[in-house]
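# sharing a sequence plus its predicted fold:
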Amino acid sequence: MSSVSITKRIDSIDVLRGIVMVIMAIDHVREFIHVQAFTDDPLNVLTTTPVLYFTRWITHLCAPTFVFLSGLSIYLQSIRKTKAELSSFLFKRGIWLIFVEFGLISLAMTFNPLYNLLIMQVIWAIGISMIILGFLIRLPFKVVLAIGLIIVLGHNFLDFYEAEPGFKAGFWWDLLHHGSFAIYPIGGEHFLAIMYPFLPWTGLMILGYCFGVYFTNQFSSSQRQKVLLTYGLSLLVFFVLLRSINLYGDPHPWTPQASGFQTFLSFMTVHKYPPSLAYMSVMMGIAILMLAFLENIQNKISAMFRVFGRTAFFYYIIHFYLAHLISTLLFFYNGHSFDEAIKGLQKIPFLFSIPGEGVGLGLVYLVWILLIVSLYPLCKWYDAYKTAHKEKWWLSYL
């Protein structure tokens, strides 16, 4: 691949990353302050509303897109670095991300300084996937691609084993594939929550890495756009066919409902924890089509999203703290005390949250918009700082 190079940073990658970061925030604001956040699943086709359902459903786009683009960006780094340099960087960055997940993100989610609950979310999954990819990049490109395809296309075969009567996952199996909010004690009053089993996320990052070849100067902008359109549409067609067969690709088959619309919602409800083949197909189909659409778009709106995309990790950490802070202010505004917050930990592990208490979806959207507006100047400043201080090695970890 030594003859491959890139001539400039491709804005569409940063713009798409920024779009999904902004979309992601609506889900986290909803989880902290919506009245039904801890009492019902917004994807429950029997109790949800169309607006609430799609408010949650569209945010499914965020994690796989971010993981995929992380892999794509790693490929572009591989053009500028030796395999040894990149492997070392990925190992160190992966360790750093896992530390941030436990040290900063778990605290942002729980506001519990005693760290009684450590949560393994998407940052953990990205971190461990980077470590694994750091070893895999030493292999021939076609072998790396084959490994990614085998994982993504084949991991749902494990669903049949997991569905056997008497199956018990255990810690390592939950960590690999099965864990969906699996809780494990880690000593005293401390627990570990596995939300993102890493195997399918690692497969998706590997495919993102391999997809990076289309973002080199081997492909012109128009050629890349055609490739992206072909892949995006093909994935959506594949999703419809796979989901229609209803035999493989998702551990929860869709079922006919009382109305056609509810049946459609059942069809579209795909498994995220871990991400099923159906889930990844529809979400990545949408994401790749968005990359095609964004290929040559440059305006004030895309520039705003580009700022969020270039500061995604910085944004991710801060937005969690702000969302939980808003929830905390609402908690005390409603007349609750700190003692009530402590007692509430017996029901849910998130301080300053009470199941069944919160605001309507309209106010959730308003708070989301205000949060995004407040974060933009800070992210713009940080983006300018990073650009002006490229010599600072530690910025590459943020």
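All right, it came through fine. Residues are numbered from 1 along each chain as shown.

# only C-alpha atoms for contact and neighbour calcs from this point on.
OK.

# what is the burial count for N296?
Per other CA atoms under 10 Å, the neighbour tally for N296 reads 14.

# also the one 4 residues further on?
K300 is flanked by 9 other residues according to other CA under 10 Å.

# all strands of the protein, in order?
Under the criterion DSSP state E, the chain contains strands at 117-120, 182-185, 191-194.

# now distance to E31 and mean neighbour count too, for those, in JSON lines please.
Shown next, in JSON lines, are these (distance: least, CA to CA, whole Å; neighbours: other CA atoms under 10 Å):
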{"stretch": "strand 117-120", "distance to E31": "15", "mean neighbour count": "23"}
{"stretch": "strand 182-185", "distance to E31": "19", "mean neighbour count": "16"}
{"stretch": "strand 191-194", "distance to E31": "17", "mean neighbour count": "19"}
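
# can you redo these as TSV with distance to K168?
Output for these, formatted as TSV (distance: least, CA to CA, whole Å):
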stretch	distance to K168
strand 117-120	20
strand 182-185	12
strand 191-194	15
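
# and the nearest residue to R243 once chain neighbours are set aside, how close does it get to M21?
Nearest non-adjacent residue to R243, counting by CA to CA, 6 or more residues apart in numbering: A278, 6.6 Å away. A278 sits 22 Å away from M21, taking CA to CA, to the nearest Å as the criterion.

# putting a second one here so we can go through both:
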Amino acid sequence: MTFPLPHTSVTASALNPVPSSIKSRIESIDVLRGLIMVIMALDHTRDFFHGQAYTDDPLNLDTTTPVLYVTRWITHFCAPTFALLSGTSIYLQGLRKSRSELSLFLLKRGLWLIVAEVLLIVPGDTFTLFTSITLVVFWSLGISMVFMAGLTWLPFRAILSIGLAIVLGHNLLDAVEQAPGFTSGFWWALFHGGDHRVFDYAPGRVIVVLYPFLPWLGLMMLGYCLGRLFEPTVAASKRQQWLVYFGAGAIGLFVGLRLLNGYGDPFPWSVQKDGLTTVFSFLKVHKYPPSLLYMCITVGPALLGLALLENIHNRVTAVLRTYGRTAFFYYTIHWYVLHTLRMLVFFAAGHTMTEADKSLKIIPMRFVLPGEGGYDLGVVYFIWIAVVASLYPLCRWFDDYKTTHKEQWWLSYL
């Protein structure tokens, strides 16, 4: 079996309308994207409402519980899968746009996502403006798209090679960061450092870097190359086979490198007090920045899921597809819904605005007090399900609006 060689330029046939045979394949991408958006909301709900959200790490092997660990760990799938699928969507857009059109679109959309992070997402997360600018998902996707605006001019093989080099090799920088006396400046934090690095940019105002762009760019590049499998000329059976091969290969690479305990993640695993905790140690990989092993154990199952979802069509996948098709809208709105609910709970518990302002000195987030101000995981799960369900009518309306107003150019940026 040979993998179909990629095109290095947009052909005339690629500029024609995409055949109906590709629709189910794109639907599987939307369904997977919708699934990870739903899971993502679980982690953010835990941040706002769990009693231990700001007093302990849910992956702390000494204090966590199996349910808490799994609740946090499964949300690791969200960011890398979204970055990968964003790259795939870029490739599919390239089938109906010229290179110059695609490049200009990526540049503008990337810059817009960075602005949206600062003006839409951070205020929804913190209920403040410019006090604490946190560079997270939209920032990493946006800056990666800015780079992709130039990289898409390269031949396919060059994009694949650079993407693989970044994903497989960026953990070589761990040795630099762990060297005695190394300090991460602002630009290094943006590049690879991350991990909640805080920098003052004005009196009483900070920038917090969680997502350095280099690993996420590499993952987006590989997602772009994955788009080759979704061309109309690729048979469904062959595409699914390759998705399984790639997914299983990523999981196999994770297991092999993790057993060696030498490369691919800055923190080794170790035998713990019991078997389950040892498994948790084995699976505890670094997200800020995403290590090679982090990307393997999250993207690998996502690729297997993408192969599986193509053959599943039911009411559940229809709902998930709606969330996936309105990801920007859903992601933005859910912050404001969660934080508004937390504000109501905050005041209902007898707290005051003065206490909310004091909490900002500890946590850059209004109406969320550390300590025992939250709930147990059962309540967190209930709130999560309720919030996700409440957003579905809005997402369905917006999806219908986008479908019936395709002539409005600004909708392509949402």
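Received it, and whenever you're ready, just let me know what you need. Note that the structure is a prediction, hence the values are computed from the model and not measured.

# returning to that earlier point: mind checking which of the strands of the first structure is nearest L207 of the first structure?
strand 117-120 (22.2 Å; CA to CA).

# which part of the second structure lines up with the closest one?
Mapping strand 117-120 of the first structure onto the second structure (TM-score structural alignment) gives residues 132-135.

# what's that stretch in contact with?
For stretch 132-135 of the second structure, contacts defined as CA atoms under 8 Å, 6 or more residues apart in numbering pick out 117-118, 122, 205-211, 364.

# ok, now with 10 Å
Here stretch 132-135 of the second structure makes contact (CA atoms under 10 Å, 6 or more residues apart in numbering) with 114, 117-119, 121-123, 125-126, 190, 194, 196-201, 204-213, 360, 363-365.

# ok, of those residues, which come out buried?
114, 117-118, 121-123, 125-126, 190, 194, 196-199, 206-213, 360, 364-365 (16 or more other CA atoms under 10 Å).

# mind checking which of those are in helices?
If you go by DSSP state H, those have 114, 122-123, 125-126, 213 in helices.

# map N299 of the first structure onto the second structure.
Using TM-score structural alignment as the criterion, the counterpart of N299 of the first structure in the second structure is N314.

# okay, now that match: neighbour count?
Using other CA under 10 Å, N314 of the second structure has 8 neighbouring residues.

# what do you get for M21 of the first structure?
Neighbours of M21 of the first structure (other CA under 10 Å): 27.

# what's it aligned with over in the second structure?
In the second structure, M21 of the first structure lands on M37 (TM-score structural alignment).

# swap in T82 of the first structure?
Using TM-score structural alignment, T82 of the first structure lines up with S98 in the second structure.

# that match and Y245 of the second structure, how far apart?
With distances taken as CA to CA, S98 of the second structure is found 31 Å from Y245 of the second structure.

# excluding its backbone neighbours, what's nearest the residue nearest the centre of the first structure?
In the first structure, the residue lying closest to the centroid (CA atoms, centre = their mean) is A63, at 1.5 Å. Nearest residue to A63 of the first structure, sequence neighbours excluded (CA to CA, 6+ apart): V122, at 6.8 Å.

# and the one you found, how many neighbours?
Neighbours of V122 of the first structure (other CA under 10 Å): 21.

# and what of Q346 of the first structure?
Using other CA under 10 Å, the number of residues around Q346 of the first structure comes to 9.

# same thing with N334 of the first structure?
A total of 11 residues lie near N334 of the first structure under the criterion other CA under 10 Å.

# also I162 of the second structure?
Counted with other CA under 10 Å, the neighbours of I162 of the second structure add up to 16.

# contacting residues around it?
Contacts of I162 of the second structure (CA under 10 Å, 6+ apart): 151, 168, 217-218, 221-222.

# can you list these in TSV and add neighbour count and distance to A236 of the second structure?
Formatted as TSV, the contacts of I162 of the second structure follow (neighbours: other CA atoms under 10 Å; distance: CA to CA, whole Å):
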residue	neighbour count	distance to A236 of the second structure
L151	16	28
L168	19	28
L217	27	28
G218	26	26
M221	33	23
L222	24	20
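
# pull the most distant pair out of these.
Between all members of the contacts of I162 of the second structure, the farthest pair (by CA to CA) comes out as L151 and L168, at 18.5 Å.

# might one say that the match of M21 of the first structure is in contact with T332?
No: using CA atoms under 10 Å, M37 of the second structure makes no contact with T332, being 11.2 Å away.

# this completes my enquiry, with thanks.
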